[in-house]
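**Q** coords below, sequence missing:
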């Protein structure tokens, strides 16, 4: 079990405040603490972020198979031993990022100040919000083909969605699963034509057009999916369902504080994870896809290195003068 930081032990001034305790925030905080900086993570729910609720993880180096809860515990322990302080559960409700001293305001009324802020608030997969979805998450319901696809080798799966992510995921799953059934609410995919043509050419891929899922069926695991289309209701027997109907970045507080985002709400960063405001960085799922632990860890490292060098003068004499982030997408 994690031990929350007692509020009475909490100073108000820090070198770096990290908003979000997922893989990006944890990784960055460990690096920053090892540089000798005073670092606080503020996490609104559980350390590890979405990782903590993942029943099984099989694609993170060094851990052939590990539960999300256990990996989160290891993250937490590593950060704690590195000298990082973690405040949770505590929600950030506002930020003032314009001055030399950045301000982070929490729901309990605390005002934290820091010379640098890292925003690592993640993103949420859009849900179908149908019966069985929440109850069977991790038991056949997934939002990540790369993460969970190998668990469905030679089985029958349903893919929900019509965009590029759904198409690419269906192509990936078609190499693993015995059969892939794509369910889309429109009469054709929104994905790039080349992807759609590749999917259509596969013998083990079929489509249900103008259809939507009304229920995910099963007791201990997914056993089938109920859909409704122009021809009425249909029950598809399946071992798993992969849902790709979009992602919502948790960037609304950052946007209110003046941080630039793209048209989908993902925070714009340059190669070193710098935002448009001096000494404010962003890393992890809040900066865009792909939603992978390894990607978040790498961005956390980049952010930490640049925070130390550019904000605290680790390798630069006048760090602020060279602050000129050019947003890019390195993936």
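**A** Nice, I can see it. Every value quoted in this text rests on a predicted model; they were computed, and no experiment measured them.

**Q** all contacts plus neighbour counts: C-alpha atoms, from now on.
**A** Will do.

**Q** How many neighbouring residues does residue 11 have?
**A** 12 (other Cα atoms under 10 Å).

**Q** any idea how far residue 110 is from it?
**A** Going from residue 11 to residue 110 by Cα to Cα, to the nearest Å gives 10 Å.

**Q** same deal with residue 194?
**A** Taking Cα to Cα, one finds residue 194 at 52 Å from residue 110.

**Q** helix or strand for residue 27, which one?
**A** Here residue 27 is covered by helix 23-34, with elements defined by DSSP states H and E.

**Q** second one coming, line it up with the first:
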């Protein structure tokens, strides 16, 4: 199959990728945006967006569509497919292959794939996303004013989500499958002292209840530590928030560009900092690249010339 040549390829169809598409399109670079399938990133999982300037309230998918039309107006083109593999061995001919077998090449590639929330993997959880199931208290907390909600997780993210939700909800259940948190002590102290937060220790969520919207959770107690806080094994809530971490969408980049231990792309700023501190070992070629860029402040550059990340 013939490789299609592009000026610049933007991988990612969320707000970052779409913003980059607008800027590149206005510079007459005719960017190709590999937007993913389905396109739009995490924003498409958000119901009402009320914290974006210029819109008092707008649906997440609607905002993505407006972004996209804006970029298309100036000449950006979109492909709703996922990346299967990349080949960055030739820096003048950076290649991207899609799941449908189509291959593109360019001299510049911007990685804007972001990260996705980790989920429990329940069918009911997937079915009710955007209908009471969320992974962003800041985005969706307002819609649960004076309602009962639950958060699952045990790290700092879970603590922050629970505390954020206390500003809106009448009660917040914090569900953790272990008998102690891994969060920082100061965050634990705030959560455990809050009158609106009820912690359910040694407890797992095995099903999200509800047909068209969340009505409750089915629980599994691994000990008797919190059984007395719930009647039976079902907890009545109107909202369920996941806070068990995020996973960067960079699996296809493994071995092609430097990633950190969590899988996030190492940009010039982070590479230079770690290199100067002696935290990473780099080839002579990459060392020269970093040294050559110290005065240029290409903060979005990666370990591969022509490949950028935002």
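**A** In hand now; what should we look at? Just so we're clear, the structure is a prediction, and the values are computed from it rather than from any experiment.

**Q** Now the TM-score, please.
**A** Overlay of the two chains. TM-score (TM-score structural alignment, normalised by the length of the second structure): 0.83; 273 aligned residues with a Cα RMSD of 1.9 Å.

**Q** Settle it for me: which of residue 194 and residue 110 of the first structure has more neighbours?
**A** Between residue 194 of the first structure and residue 110, residue 110 has the larger neighbour count (other Cα under 10 Å), namely 16 against 10.

**Q** counterpart of residue 32 of the first structure in the second structure?
**A** Using TM-score structural alignment, the partner of residue 32 of the first structure in the second structure is residue 24.

**Q** so what's the closest residue to that match other than its chain neighbours up against?
**A** Closest residue in space to residue 24 of the second structure, ignoring its immediate chain neighbours: residue 31 at 6.3 Å, by Cα to Cα, 6 or more residues apart in numbering. By Cα atoms under 8 Å, 6 or more residues apart in numbering, the contact list for residue 31 of the second structure reads 6-10, 21, 24-25, 75-77.

**Q** which of the residues you listed count as buried?
**A** 6, 8-10, 21, 24-25, 75-77 (16 or more other Cα atoms under 10 Å).

**Q** Tell me which of the residues you listed fall in helices.
**A** Residues of these located in helices (DSSP state H): 21, 24-25.

**Q** Quick one: map residue 187 of the second structure onto the first structure.
**A** Using TM-score structural alignment, residue 187 of the second structure lines up with residue 195 in the first structure.

**Q** picking that back up, quick one: the match of residue 32 of the first structure and residue 70 of the second structure, what's the gap?
**A** 12 Å.

**Q** quick revisit: just give the nearest non-adjacent residue to the match of residue 187 of the second structure, would you?
**A** Using Cα to Cα, 6+ apart, the closest residue to residue 195 of the first structure is residue 167 (6.3 Å).

**Q** In the first structure, what residue corresponds to residue 260 of the second structure?
**A** So, by TM-score structural alignment, residue 260 of the second structure is matched to residue 262.

**Q** What count of nearby residues applies to its match?
**A** When neighbours are counted by other Cα under 10 Å, residue 262 of the first structure comes out with 11.

**Q** isn't it right next to residue 275, touching?
**A** No - between residue 262 of the first structure and residue 275 no contact is recorded; they are 11.9 Å apart, counting by Cα atoms under 8 Å.

**Q** Give the residues shared as contacts by those two.
**A** residue 268.

**Q** Am I right that residue 195 of the second structure sits in a strand?
**A** No - according to DSSP: H, G, I helix; E, B strand; the rest coil, residue 195 of the second structure belongs to no strand; its state is coil.

**Q** Next, the mean deviation of the helix holding residue 27 of the first structure compared to the second structure.
**A** Compared with the second structure after fitting, helix 23-34 of the first structure deviates on average by 0.9 Å (mean Cα distance after the TM-score superposition for the first structure).

**Q** And stretch 166-173 of the first structure, by the same measure?
**A** Mean for stretch 166-173 of the first structure is 0.9 Å (mean Cα distance after the TM-score superposition for the first structure).

**Q** buried set for stretch 65-82 of the second structure?
**A** 65, 67-68, 70-72, 74-78, 81-82.

**Q** outside of it, which residues touch it?
**A** 15, 18-19, 21-22, 24-26, 28, 30-39, 98-100.
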